[in-house]
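Trainee: I'll drop the sequence and a predicted model, then ask my questions.
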Amino acid sequence: MARTHAEWKQFAAQLKIEGRAFIAGEYCAAQDGKSFACNNPANGEKLADVAWCGEADVERAVRAARQAFDSGAWSGLPPRERGRILKRFAALIHEHGDELALLETLDVGKPISDTLSVDLPGSAYCVEWFAEAIDKIGGEVAPVDPKVVGLVTREAIGVVAAIVPWNYPIMMASWKFGPALAAGNPVIIKPSEKSPLTAIRLAALAKEAGIPSGVFQVLPGAGDVGKLLALHMDVDCVAFTGSTGVGKLIAGYAAQSNLKRVWLELGGKSPNIILPDCPDIAQAARAAAGGIFYNMGEVCTAGSRVLVHRDIKARFLQELEAAAARYYPQDPLDPATNMGAIVDRIQYDKVLSYIGKGDSEGAKKLFGGKPAHTDTGLFIEPTAFDCPSADLTICREEIFGPVLSVITFNDVEDAIRIANDTEYGLAAAVWTSNVSTAHQVARRLRAGTVWVNCYDEGGDMNFPFGGFKQSGNGRDKSLHALEKYTELKSTLIKL
């Protein structure tokens, strides 16, 4: 039975929050005793003191992971057995769904209705999917000289460090540890210091499910922890989701150390193209609003640039403002809320500074642009600008907040040029009634995901997720994700 607003507040008041690291199968404080405060962005209250891990903690965790890997305690299990344990892990995520959803909402300001309906079920689904897949894929017998048997197999890559972001903490973590664990690797999760609580709680559930000591560990802390992991000579792979700037640093640390495999899912400035033959302008406007205001715009695939044809612009803007009206920030613990708080003061100030740049560079503010509920927490209204040029700062830089840039174009060639004129290439969308136009435009858009007549659809794990250009490399989700956490081996046997 669904909880009411009052019941969620009561649940939150009674919740016991774990803030320690999880190393070698046990919760523990940072060895030097260092910690940081984890605060609720919706009201400023402290939720917990969280361990700030240091070099000694990293060394201990990597040593435990290496021992677990070398012993075969996890990688040596039959795939079917690993799958059974991972399915139990997914079941425990489901069983503790309310608690995990509440932790996520308190930690990052997401509406509880979203964490319950999207983040938690999506995370459990990811673990289930890879648990089901791992014993259904195999290697190859190479077509070689008949006097030789040639085998091509995949083996676990080794110790995996998963450095995950704060916008979808539990879901992005599952996109890393799901396939990495399924492939037989021990995983060290480094959650963002802005959102450590669900990763810490998951560690106990992983142990309860039967995942061996050293195979699932959590090291909270700031960027120094991620740097130590990326530089560590005994970490074999780093999977990172976050900003392009930090991704470049991590790639550099890998190059400085042992050339560990590095997989990067980075930023985006995704274009949403509304052609004049758009089949439903009102629906396109609703999707455009959801594409930037859902999750407070803190989404790497956010449709932060809407490119609209001149002939339908006036009607589209009218529909957009009506669609945006249903997004207004309120208490995230209220099940009726569909827009919560900005994750922390740093991000809040950053978003407001970009709104200021939009004003100063001559963009016309269509609606929003102001803080909301400043007496309680970090809330910003849905904001949209009509931009006279695609070269404005708000049209080119990733804001990661509820700020939309509307850009006018004259024809399809103009739209494609503007859409691709960015360092990013994570996602894009096109709205048209012509199936040939849809295919032609989709082929020419330089993006890892292209939606046609929708935006941000496809939670299915069968679709690989990742980007072109400076949006990163490698893919999360789908069987392709398993490739990231394995090494290919050729074995030739002379008969």
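Mentor: Nice, I can see it.
Trainee: from here on, contacts and neighbour counts on C-alpha atoms
Mentor: Fine.
Trainee: from what I see, residue 444 and residue 416 are in contact.
Mentor: Yes - between residue 444 and residue 416 there is a contact under C-alpha atoms under 8 Å: 7.3 Å.
Trainee: which residues touch the one helix or strand residue 356 maps to?
Mentor: Using DSSP states H and E, residue 356 falls within helix 345-360. With contacts defined as C-alpha atoms under 8 Å, 6 or more residues apart in numbering, helix 345-360 is touched by 41, 342, 364-365, 369-370, 378-380, 385, 392-394, 399-401, 403.
Trainee: helix or strand right after it?
Mentor: Going down the chain from helix 345-360, the next helix or strand is strand 364-367, by DSSP H and E.
Trainee: buried sites along that following strand?
Mentor: Neighbour-count burial for strand 364-367, with 16 or more other C-alpha atoms under 10 Å as criterion, is recorded at 364-366.
Trainee: over to stretch 11-22?
Mentor: 12, 17-22.
Trainee: tell me how far the nearest residue to residue 244 once chain neighbours are set aside lies from residue 300.
Mentor: In space, and not counting its chain neighbours, residue 244 is closest to residue 266: 5.0 Å by C-alpha to C-alpha, 6 or more residues apart in numbering. For residue 266, the distance to residue 300 equals 7 Å [C-alpha to C-alpha, to the nearest Å].
Trainee: next up, a second structure to put side by side with the first:
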Amino acid sequence: MFEYAPAPESRDVVDIKPSYGLFIDGEFADGTGTPFKTVNPATEEVLAEVATASQADVDRAVRAARKAFGAWSALPGSERAKYLFRIARIIQERSRELAVLETLDNGKPIRESRDVDLPLVAAHFFYYAGWADKLGYAGYGPAPRPLGVAGQVIPWNFPLLMLAWKIAPALACGNTVVLKPAETTPLTALLFAEICRQAELPPGVVNIVTGAGETGAAVVNHPDVNKVAFTGSTEVGRIIARSVAGSAKKVTLELGGKAANIIFEDAAIDQAVEGIVNGIFFNQGHVCCAGSRLLVQESIAGDLMESLKRRLSMLRLGDPMDKNTDIGAINSAEQLARVRELSDIGEAEGAERWSPACALPERGFWFPPTIFSGVAQSHRIARDEVFGPVLAVLTFRTPAEAVEKANNTAYGLSAGVWTEKGSRILWTADRLRAGVVWANTFNKFDPASPFGGFKESGYGREGGRHGLEAYLDV
């Protein structure tokens, strides 16, 4: 294994303020709730104090969004597109600043923030800017109308990218937005608020309220919110579905997953190993569509596990700001406790646990990349979403058995298929109950491609032409 000299990205490009307020009606304002601190998960250093939005603050934000809706929705689509294009270009111009801030607040490696997240964030705004004046050709009628005020609640695993997934289509369709970022990762959303001002977006079109679960509930349950969009855990998704049941609110939920990554015996093993690593260890496994269940055909299981362990031994865990780092920090102490708990249960239930030798930093929230072999379908690590760098390995003999095991889950967000035969890819994909099926790759995203799941992975689609429907009265 090569030894790499440290290659830290500089923090100087980011000016983190000691405290942040709410962004309402184009201005930053104090919150009336109790402020909270956001920390760097790699060091436990306090980054900033952030305002908490109370019910009254959320009400102010919704009223600002409602007031702005009339003028914003009345603009020609080509005019709304100009703002979205402007936001996309500013994101590109400030991409290094945004990437550094994302890594500091989230714990993901700077390489991922810089090379994956930020290009996709800009691409989503560019893509939906292109749709703004073509909504009549999207297949939802000749003159589809916006819904009104969209209340959006996003998670901590891809803070800025999930913001783009939510805000870009909403604005393109003529809606206004009240967005609540995750409590542990609010800083890039607040920097995005500055970008909205820099782009001279009309006041009230985008409002950002920070806080914990109570703030999110206030957004979701507000009577003047017309559309609810949520990405997060299945447990919270159930609560939201119950709370809006019987109302006229349109809802999309993008929830958990327990994706199967299926490796057939004719797959290119080295390529498949890279796909497995990318599928479960990218972003420390904090990915709802992560390939957390590895299904390997029995005839190649030994060779593949040997190659996979060798590859994991080469991964570098450590400072997320180092450009050589592959595995960063777990996002919070709470999430680390859950990963540890489910991993201990996996071991207690009889699965064999393996991690490469790697030194964990003394401060921060860290967990080594971990593989469990000898896993049964009844084991909790094969059923529950760990949301961490933990892979459960099962084997199969026939394609039919692979599909049966892959579909034996409460979730249905994504899956991967690895084989040299195109006919086998199509046969398998046709039988998998998953919203996204990747073939000989994993975790590939494109703004033009819809994303969403079945069963307990939620309903509705984000991305692509399909992502417009959730924000239109069709």
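Mentor: Everything's here; your move. Keep in mind that what you see is a predicted model, and the values were worked out from it rather than measured.
Trainee: for residue 266 and residue 300 of the first structure, work out which one has more neighbours and name it.
Mentor: Ranked by neighbour count (other C-alpha atoms under 10 Å), residue 266 of the first structure and residue 300 place residue 266 first, with 27 against 24.
Trainee: that one -> the second structure?
Mentor: Counting by TM-score structural alignment, residue 266 of the first structure lines up with residue 255 in the second structure.
Trainee: wait, that match sits on residue 237?
Mentor: Yes - at 6.6 Å, residue 255 of the second structure and residue 237 qualify as touching, with contact defined as C-alpha under 8 Å.
Trainee: what do the two both touch?
Mentor: Common neighbours of residue 255 of the second structure and residue 237 (C-alpha under 8 Å, 6+ apart) are 230-231, 458.
Trainee: in CSV: these, plus distance to residue 260 of the second structure and neighbour count.
Mentor: Shown next, in CSV, are those (distance: C-alpha to C-alpha, whole Å; neighbours: other C-alpha atoms under 10 Å):
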residue, distance to residue 260 of the second structure, neighbour count
230, 24, 25
231, 20, 22
458, 17, 27
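Trainee: quick one, helices of the stretch 151-300 of the second structure?
Mentor: Ranges of helices in the stretch 151-300 of the second structure, per DSSP state H, counting those that start in this stretch, are 159-172, 187-198, 213-221, 234-244, 269-281.
Trainee: relative to helix 187-198, how tilted is the longest one?
Mentor: Computed by axes from the mean of the first three to the mean of the last three C-alpha atoms, to 10 degrees, the angle separating helix 159-172 of the second structure from helix 187-198 equals 40 degrees.
Trainee: against the first structure, where does helix 159-172 of the second structure fall?
Mentor: The aligned range for helix 159-172 of the second structure is 169-182, by TM-score structural alignment.
Trainee: other residues contacting the matching stretch?
Mentor: Stretch 169-182 of the first structure is contacted from outside by 79, 82-83, 86, 104, 119-120, 122-124, 126-127, 130-131, 134, 160, 162, 164-165, 186-187, 189, 191-192, 195-196, 198-199, 239, 241, 476-477, 481-482, 485, using C-alpha under 8 Å, 6+ apart.
Trainee: could you list which of those belong to strands?
Mentor: The members of these that map onto strands under DSSP state E are 160, 162, 187, 189, 239, 241.
Trainee: whichever residue in the second structure pairs up with residue 92 of the first structure: how many residues sit nearby?
Mentor: In the second structure, the residue paired with residue 92 of the first structure is residue 90, using TM-score structural alignment. Residue 90 of the second structure has 17 neighbours, counted by other C-alpha under 10 Å.
Trainee: what helix or strand is residue 90 of the second structure located in?
Mentor: Assigned by DSSP H and E, residue 90 of the second structure falls in helix 77-93.
Trainee: mean shift between that helix and the first structure?
Mentor: Compared with the first structure after the fit, helix 77-93 of the second structure shows a mean deviation of 0.8 Å (mean C-alpha distance after the TM-score superposition for the first structure).
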